[in-house]
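Visitor: model the following, please.
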Amino acid sequence: MVASSHAEQLYGLCASAAREIHEECASLLSAGPPNDDATASSLAGCGPALVNLLSRQAVQVRNCYGSLHSTRVCSDRLSPDERALILKRLDDIASIAYTKFYAFIFKDLPACWRQLYTDASILKFCFTLLHTPYVGEYSWVPGDRGSPDGLDSCELGELIKTLDLAIILAGAAGERRGRRWIDRSFELLHLAWVEDARGDGGIAFSDRPPRRTKLSTNSDGQGLDTNEQRRMTFSTDEPFTPPVRHPIRTVEALPLEQFQAHMDRPRDQKLGPEPLVIRHAIDEWPSLNTRPWKDPTYLLSQTFGGRRLVPVEIGRSYVDEGWGQKLITFGEFLESHIGPTLSGTKAEPQAADQSQNAPSIPATPVAYLAQHPLFTQLPALRNDIVIPDYCYTSPPPHPTDPSIDQPELDEPLLNAWFGPPGTITPLHNDPYHNVLAQVVGRKYVRLYSPLETERMYARGKEGGVEMGNTSLIDVGVVEGWDVAPYNDDEASAQSVAGFKDAPFVDCILEPGDLLYIPIGWWHYVRGLSVSFSVSFWWN
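Guide: Prediction:
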């Protein structure tokens, strides 16, 4: 079988990366001791021993790609033990770099360690790719894993995991390669994967249909299958719906000038602009129409059948005891935490008088893909949304505390929020103005003004982490919607009584709604159904 043009481009990209890494390392080793600036911004800061070790692995990978154009392919030149040793050395380099991540606050971590992790990951990806069933223009390589029918799912998962860890853990650092190289590799790998699924040739990544319909065939997350894919959407069922008591002002899509006027001429000059729900301003987003995020089949198609890694929060709320974070495949996230809420195209009926009943306790811990820069990791999904024009206006500073204001952003900060019913973001405030876009499902949001900050009872430093932007008050517990977490005695009766007297506004966001949250406003967010939102921070 002849490799596709996309596969050929991917092999060429890998060959260039191995050559570049070797040349960069060789240049650093021959240049002598670096100055401080060079140390901070290049691999030189990792020391000559590690640079030399990385260089030797780059030579091995480079030579393997060079052998594609000779009569001796890499599998003939290297024994299985030699191949295993190269992979172990690359894993060792990445592990050494990763230990340095714990020695610094991430923003202070020298870039050299992040680049070292990224370059080791790139070489591992390139070397693993070589030992997949099809190599460049050449046919089946005898003795490799898998079969001519296709690349084993585990191999594809390993390729994806290697680069995803470089993105999530190391920020895909490196000026010459880094994120640009990884994004391009994922793009080419995905195109080859799609070609194979259509029978157009390319690297054979087989996704054989399982015997029964489910979200993924195993923990590796192969994704939805067969005819059931076309009928599945995320359920709109809401196990619990809080009442809206003090509705936020709601308007139809505003011209930019009117939104600017809303911020410039508030009803209360001391308070500043107030929250605003804006409807029908994002109706043309592909994520709501032609590339719908409510369709799990589409989301899986953009994540290699669910094989992309994502960080999720495990637990009801990030302030609860036992809360944690975990890296899992997107397919596993859907299978384990969203799968029970799948439905057909018709919405399921909701129980009558739901708002009067406390929500049931979930059988498994709630998992939330929360405040994650998903669109940096998955550029294809970024193309499904558009930054609202409102984020390019000139908002006012914080109304009561100038110390909270941040340096001006060049571009809005985008984060994804995706989870099952019952996800909770506890009462907190942010140092930016925020436009929250609801794409899938519904969310309840309650807001308190910055003038009520004293009655929000902010936390302090906890475990060395500054939590001053988060309240001690658990809104769900105070309202009787939730059972108090184990050993939750942080908020005194006096503070709860003071909090209950604080005025607030609230709303339920529907798909296609925008919620403007001014800087400094305390807000509590609760997912009512399966929900996918995007936040845009700007100043």
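Visitor: when you work out contacts or count neighbours from here on, use the C-alpha atoms and nothing else.
Guide: OK.
Visitor: longest helix anywhere in the chain?
Guide: Here the longest helix in the chain is taken by residue count, with DSSP state H as the criterion, and it is helix 5-30.
Visitor: can you list the residues that contact whichever helix or strand comes after that one?
Guide: On the C-terminal side of helix 5-30, the closest following helix or strand by DSSP states H and E is helix 36-41. Contacts of helix 36-41 with the rest of the structure, by Cα atoms under 8 Å, 6 or more residues apart in numbering, involve 44-46, 110-112.
Visitor: so after helix 36-41, what's the next helix or strand?
Guide: Secondary structure here is assigned by DSSP H and E; on that basis, the next helix or strand after helix 36-41 toward the C-terminus is helix 48-66.
Visitor: this one as well, want them side by side:
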Amino acid sequence: MECTLVKKLISKTLKIIKVRDELKTSIKISNSHICNRLHKCFCKIFENREVTTKILLDIESILDYVEDEINIGHWSKVPLDLRRTYTIASFIKMVLCLKFHKNNIDINKLREILRCIDKGLLLGAPLKNNPELLTKAATILSKSIHEHFPEHSLIIESESGGDLKSDEVCNQPQFMFSNIDALEIDFITLPSLEHFSVYFRNQHPLKLQGCIDHWPARTKWKNIEYLIEMAGDRTVPVEIGTQYVDENWSQKLMTLKEFIEKYYIKKEDCIGYLAQHNLFDQIPELKKDIGIPEYCTLCEDYDNFCDPEINCWFGPGGTVSSLHYDPKHNLLAQIYGTKQVLLFAPSDTQFLYPYEETLLRNTSQVDPMMPNLELYPNFKKAKMYKCLLNEGEVLYIPKKWWHHVIALDRSFSVSFWWQ
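Guide: Down below sits the predicted model:
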């Protein structure tokens, strides 16, 4: 059965290449020696000869080299060609590994290969003529794991045997919304596009109700077993630490199942958060459970309009997004759970003490929940707004509005950023 499975996998994955030559011609690395080795590995995936250990070691070392090059300097400065080369190398490794293990494939080897493809999706970049190459490859592998190894269930149980959906809302004094001295923002149920455009033009936050009640995610994602079934084997980047400005903050790659077990259900010493991740391009199956709100069609410059960037925010209670602003408009949809959001207008930036360093200049040094007025005396001049974002509600955050977000319980949010 294993040999037949691998033949089918190889056949399916090679068929998704639209233009075979693109993979070969898109390999662009300044190191000519590495480039030649990668070309040879590429040719091997179309040969009928046995794959040797030497070839696998070669593609592995090439991937290590390209990954090291990608990790030099700031992510925004990484050449697109280099990331596309990582995409190609990841695909080549997948096919070579399948061929090498064709007679003794098992679930652990398939999961290892799927992890390689996910890393390619996270670090690589879409190819011009094959933009969905790795996405489709990952779908094929993921489906094969569930179809051929059903006995390896991904379902997990809560240690307490309780509900896996939500925690009790935190009730510490700093989370008591009613005691926060701030203006509560407006809310409207199912506003028309014309009505919403008033807030859009005036650049003022607004809470919307009744806008995502029809999303399948509202019910499906509450069942954590559904998420594990759909994406439990997939590798995702998890933020470790309370907030990204902390010294002990870090990121770690792990499967979604590992994240759920370690950080979502169990109570670890540190907080894990699947934050600001484009999960839906990586796993299109989940994108079918949501929709793009029509409010995202409003634009200040229609000549440069593009589809919104969609990110997920999934984690336990207690996750914190430091006070910061984004350069784009944001609709934050709360699938389930509750979040507390504190907001400040761009005109109050002078009172919020942004970091001076370039990478954090959109982040405030002030914790608005417990401001140190000795260090930041002018903070008291800022006008604070507040919002309790409950399940099924959507918060419009205009571009460059400062916002501080705390998850009061287990929650799943989806953000739509658009120009």
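Visitor: just the helices in the stretch 251-400 of structure 1 please.
Guide: 256-264, 296-301, 330-333, 374-377, 379-382 (DSSP state H, counting those that start in this stretch).
Visitor: out of those helices, flag the one nearest E452 of structure 1.
Guide: E452 of structure 1 sits nearest to helix 256-264 of all those, at 19.6 Å, using Cα to Cα.
Visitor: ok, now which ones touch the residue nearest to E274 of structure 1 when sequence neighbours are not counted?
Guide: Leaving out its chain neighbours, the residue that sits closest to E274 of structure 1 by Cα to Cα, 6 or more residues apart in numbering is P518, at 6.5 Å. Contacts here follow Cα under 8 Å, 6+ apart; on that basis P518 of structure 1 touches 273-275, 432-434.
Visitor: which element is K383 of structure 2 on?
Guide: Using DSSP H and E, K383 of structure 2 is not contained in any helix or strand.
Visitor: for it, what is the corresponding residue in structure 1?
Guide: Matched to structure 1 by TM-score structural alignment, K383 of structure 2 sits across from P503.
Visitor: ok, and the closest non-adjacent residue to its match?
Guide: Computed as Cα to Cα, 6+ apart, the closest residue to P503 of structure 1 that is not its neighbour in sequence is Y448, at 6.8 Å.
Visitor: looking for the alignment partner of that neighbour in structure 2.
Guide: Residue correspondence to structure 2 (TM-score structural alignment): Y448 of structure 1 is matched to F344.
Visitor: you'd agree T135 of structure 2 is in a helix?
Guide: Yes. When classified by DSSP: H, G, I helix; E, B strand; the rest coil, T135 of structure 2 is found to be part of a helix.
Visitor: what sits against it?
Guide: 121, 281-283.
Visitor: most neighbours, which of the residues you listed?
Guide: Greatest neighbour count in the contacts of T135 of structure 2, by other Cα atoms under 10 Å, goes to L121: 25 neighbours.
Visitor: show me the contacts for it.
Guide: Applying Cα under 8 Å, 6+ apart, one finds that L121 of structure 2 lies in contact with 87, 134-135, 282.
Visitor: ok, D233 of structure 2 next?
Guide: The neighbours of D233 of structure 2, taking Cα under 8 Å, 6+ apart as the test, are 111, 114, 142, 255-257.
Visitor: burial count for S301 of structure 1?
Guide: The local packing count at S301 of structure 1 equals 16, with neighbours defined by other Cα under 10 Å.
Visitor: that one maps to what in structure 2?
Guide: Aligning on TM-score structural alignment places S301 of structure 1 opposite E229 in structure 2.
Visitor: distance check, the one residue sitting closest to the centre of structure 2 against N372 of structure 2.
Guide: Central residue check for structure 2 by Cα atoms, centre = their mean: the C-alpha nearest the mean position is that of H277, 1.4 Å away. For H277 of structure 2, the distance to N372 of structure 2 (Cα to Cα, to the nearest Å) stands at 31 Å.
Visitor: I310 of structure 2 now?
Guide: 34 Å.
Visitor: neighbour-wise, which of these two wins?
Guide: I310 (21 against 13).
Visitor: what about stretch 30-48 of structure 1, how long is it end to end?
Guide: Taking Cα to Cα, stretch 30-48 of structure 1 runs 10 Å from one end to the other.
Visitor: spatially nearest residue to the alignment partner in structure 1 of L256 of structure 2 (excluding sequence neighbours)?
Guide: Aligning on TM-score structural alignment places L256 of structure 2 opposite F330 in structure 1. What sits nearest to F330 of structure 1 in space, not counting adjacent residues and going by Cα to Cα, 6+ apart, is G306, at 4.7 Å.
Visitor: if we can go back for a sec, could you pull out the buried residues of the longest helix of structure 1?
Guide: When neighbours are counted by 16 or more other Cα atoms under 10 Å, the buried residues of helix 5-30 of structure 1 are found to be 5-11, 13-15, 17-22, 24-25, 28-29.
Visitor: can you check stretch 38-52 of structure 1 too?
Guide: Quick answer for stretch 38-52 of structure 1 (16+ other Cα under 10 Å): 39-46, 48, 50-52.
Visitor: wait, is P126 of structure 2 part of a helix?
Guide: No. The secondary structure assignment for P126 of structure 2 gives coil rather than a helix, going by three-state DSSP.
Visitor: what's the local residue count around it?
Guide: Residues near P126 of structure 2, counting by other Cα under 10 Å, number 19.
Visitor: for T189 of structure 2, what is the corresponding residue in structure 1?
Guide: When structure 1 is aligned by TM-score structural alignment, T189 of structure 2 is paired with E252.
Visitor: same check on Y273 of structure 2?
Guide: Pairing criterion TM-score structural alignment: the partner of Y273 of structure 2 within structure 1 is identified as Y368.
Visitor: what's the burial count for that match?
Guide: When neighbours are counted by other Cα under 10 Å, Y368 of structure 1 registers 29.
Visitor: one more: R179 of structure 1?
Guide: The local packing count at R179 of structure 1 equals 20, with neighbours defined by other Cα under 10 Å.
Visitor: go on, the one 3 residues further on?
Guide: By other Cα under 10 Å, 22 other residues sit near I182 of structure 1.
Visitor: any idea what it aligns with in structure 2?
Guide: When the structures are aligned by TM-score structural alignment, the residue of structure 2 matched to I182 of structure 1 is L134.
Visitor: is it true that that match touches A89?
Guide: No. Using Cα atoms under 8 Å as the test, L134 of structure 2 is too far from A89 to be in contact (10.8 Å).
Visitor: list the contacts of the nearest residue to E132 of structure 2 once chain neighbours are set aside.
Guide: Once flanking residues are discounted, E132 of structure 2 sits nearest to P126: 6.8 Å by Cα to Cα, 6+ apart. Under the criterion of Cα under 8 Å, 6+ apart, the neighbours of P126 of structure 2 are 84, 87, 132-133.
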